[in-house]
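1. Quick one, fold the following:
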Amino acid sequence: MSTDYQQAREALGARLRELRLSASDGRLTGAQLAARYGWHKSKVSRMENGHQTPTPEDLRLWAEAVGQPEACNELLARLRGFESHIRSWRRQLAAGHRAVQDTHLSAHADAAVFRGWETSMIFGILQTPDYARAIFTRYAELQRSPRDTEEAVRSRMRRQQVLYDSSKRFHLLLWEAALHVLVCPPAVLAAQLDRLAGTIGLDTVELGIIPLSAPVKIPPSTAFWLYDDRQVVVENWHAELWIDDQASVDTYLRTWKTLRESAVYGTDAQNVINRARRTLSPWA
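-> Below you'll find the predicted structure:
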């Protein structure tokens, strides 16, 4: 994906390659470096090409292998610079919403297991075109970004194709309040709730809803996505946070699992959706 985060990871990879090719004992091949530490043969190339984020221990061993242990601090500083990377909406939306949607489309292509938590709107991957159109319009107004609503809607609809990919699994948690937020006309929300109810039973999707009346162990808070339990995407009003340091990822995973304890599934989830749908009957 073409993002500040990925560019920083690729820059770190280029620096690792530079160090390897200028090793103090002569040119060190990727195969030799991998063999020295018992790494998988593809690990060196994946790190050098920005396809895998090295751990601090990887960087220490790398600096040691190339005979430049003093380079370790530099490499660690680079790593810290993008482990928790903030991508401002102002920069991301400079060309409109479509580019952001395409970035998430790329992330979906690379992952197999997704865990999501949403508090205030329906997951993008489950939205109808009209509901998505309302969301993009509202956010474009807020962020004062270019209006590319139709292109963004088409990208979001393409993103939903992964719901029918048997190699993917989506474990989604939704706060019941999101079923009632009228960020769109009532008729649009009614159709959206019908669409949401239709995803229950889809073999790639596990949809849980936390009722407003359910006891919870922690306050329902900021929405986030977990990709393969190795990367987290958190949305705030000013930016997206793309986080992949393991300690932070583990915190979000524990948060998701704790929230899940309060969720209902299957017929019970369907009943919560239907109850929200009935409140819209006079208008939809």
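2. Going by C-alpha atoms from here, please, whenever you check contacts or count neighbours.
-> Noted.
3. how long is stretch 197-210 from one end to the other?
-> Using C-alpha to C-alpha, to the nearest Å, the span of stretch 197-210 from its first residue to its last is 15 Å.
4. residues in contact with that stretch?
-> Contacting residues not belonging to stretch 197-210 are listed as 126, 163-166, 168-176, 260, 262-266, 269-270, 272-274 [C-alpha atoms under 8 Å, 6 or more residues apart in numbering].
5. what about Thr258, how many neighbours?
-> Applying other C-alpha atoms under 10 Å, we find 14 residues neighbouring Thr258.
6. so who does it touch?
-> 217-218.
7. any idea which element it lies in?
-> Assessed by DSSP states H and E, Thr258 sits inside helix 246-260.
8. Next, the buried residues of that helix.
-> 248-250, 252-253, 255-256, 259-260 (16 or more other C-alpha atoms under 10 Å).
9. Next one: the closest residue to Ser45 other than its chain neighbours relative to Gly13, how far apart?
-> Distance criterion C-alpha to C-alpha, 6 or more residues apart in numbering; nearest residue to Ser45, sequence neighbours excluded, is Gly30 at 7.0 Å. For Gly30, the distance to Gly13 (C-alpha to C-alpha) stands at 13 Å.
10. One more sequence to fold, the one below, so I can look at both together:
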Amino acid sequence: MERQAVLYDSQREFHFVICEHVLRWRICPPAIIATQLERLVSLSRIPNLTIGVLPAKRLMPDFPMTCFSMHDDRLVIVETFHSEITTRDPRDVALYMSTFLRLDAAALHGDDMRDLIEGIRDEFFQERNAKGAAMESRSDSARIAGPGRQDARTLRRKRRGQEAG
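-> Prediction:
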């Protein structure tokens, strides 16, 4: 959270473009992903921060092969699978700026972006709730049909009590 404090500095501006499929990656439990998506929605309301999401169903103007970050118009940091590349070459910076602007033009922003992220978040919450219900159901079945002697005795007593009543 300390690293995120800079996002609230009104003297700075941030602009992010994220591909929808990245928001759907299951890199941790559904509840954690859903919470992170809620955080993105919250951050999108900060005045000096812009978030765009490239919807999976939209035709891409470029193929985003790597993640990259631009720092003003003087530095680009490209993340590859095994390393990080930095460049200050004006031609490289211009190329990445052009790519960023094309991707950003295809992205959803504002309420449309928030609606998309909230829909994805809700899918993760539903998945978490469905898994939780399935686990409870299995747990109840295990208690009823489990091999424990006490469970079997308790079940027999309950049956006898129902038959007597």
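11. related to what we said a few turns ago, pick out whichever of Gly30 and Gly13 of the first structure has more residues nearby.
-> Residue environment comparison for Gly30 of the first structure versus Gly13 gives the larger neighbour count to Gly13, 24 against 18, counting by other C-alpha under 10 Å.
12. Can you classify the more buried one by secondary structure?
-> Following DSSP: H, G, I helix; E, B strand; the rest coil, Gly13 of the first structure is assigned to helix.
13. and the helix holding Thr258 of the first structure, how far from the chain's centre?
-> 14 Å (C-alpha atoms, centre = their mean, to the nearest Å).
14. which residue numbers in the second structure go with it?
-> Aligned using TM-score structural alignment, helix 246-260 of the first structure spans residues 90-104 in the second structure.
15. which residues touch the aligned partner of Pro215 of the first structure in the second structure?
-> When the second structure is aligned by TM-score structural alignment, the residue opposite Pro215 of the first structure is Leu59. Applying C-alpha under 8 Å, 6+ apart to Leu59 of the second structure gives no contacts.
16. which parts of whichever strand or helix holds Leu59 of the first structure are buried?
-> In the assignment (DSSP H and E), Leu59 of the first structure maps to helix 56-65. Neighbour-count burial for helix 56-65 of the first structure flags 56, 58-63, 65 (criterion: 16+ other C-alpha under 10 Å).
17. what stretch of the second structure does that helix fall on?
-> Taking TM-score structural alignment, helix 56-65 of the first structure hits no residues over in the second structure.
18. same deal with stretch 10-23 of the first structure?
-> Per TM-score structural alignment, stretch 10-23 of the first structure has no counterpart in the second structure.
19. Then stretch 176-196 of the first structure?
-> Stretch 176-196 of the first structure covers residues 20-40 of the second structure once aligned (TM-score structural alignment).
20. Show me the helices in the second structure, by range?
-> With DSSP state H, the ranges of helices along the second structure come out as 20-24, 30-43, 90-106, 110-145, 149-164.
21. Tabulate those (JSON lines), appending distance to Thr80 of the second structure.
-> Shown next, in JSON lines, are the helices of the second structure (distance: least, C-alpha to C-alpha, whole Å):
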{"stretch": "helix 20-24", "distance to Thr80 of the second structure": "15"}
{"stretch": "helix 30-43", "distance to Thr80 of the second structure": "23"}
{"stretch": "helix 90-106", "distance to Thr80 of the second structure": "15"}
{"stretch": "helix 110-145", "distance to Thr80 of the second structure": "26"}
{"stretch": "helix 149-164", "distance to Thr80 of the second structure": "56"}
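22. so which of those helices gets nearest Val76 of the second structure?
-> Evaluated over these, closeness to Val76 of the second structure peaks at helix 90-106, with 6.1 Å, by C-alpha to C-alpha.
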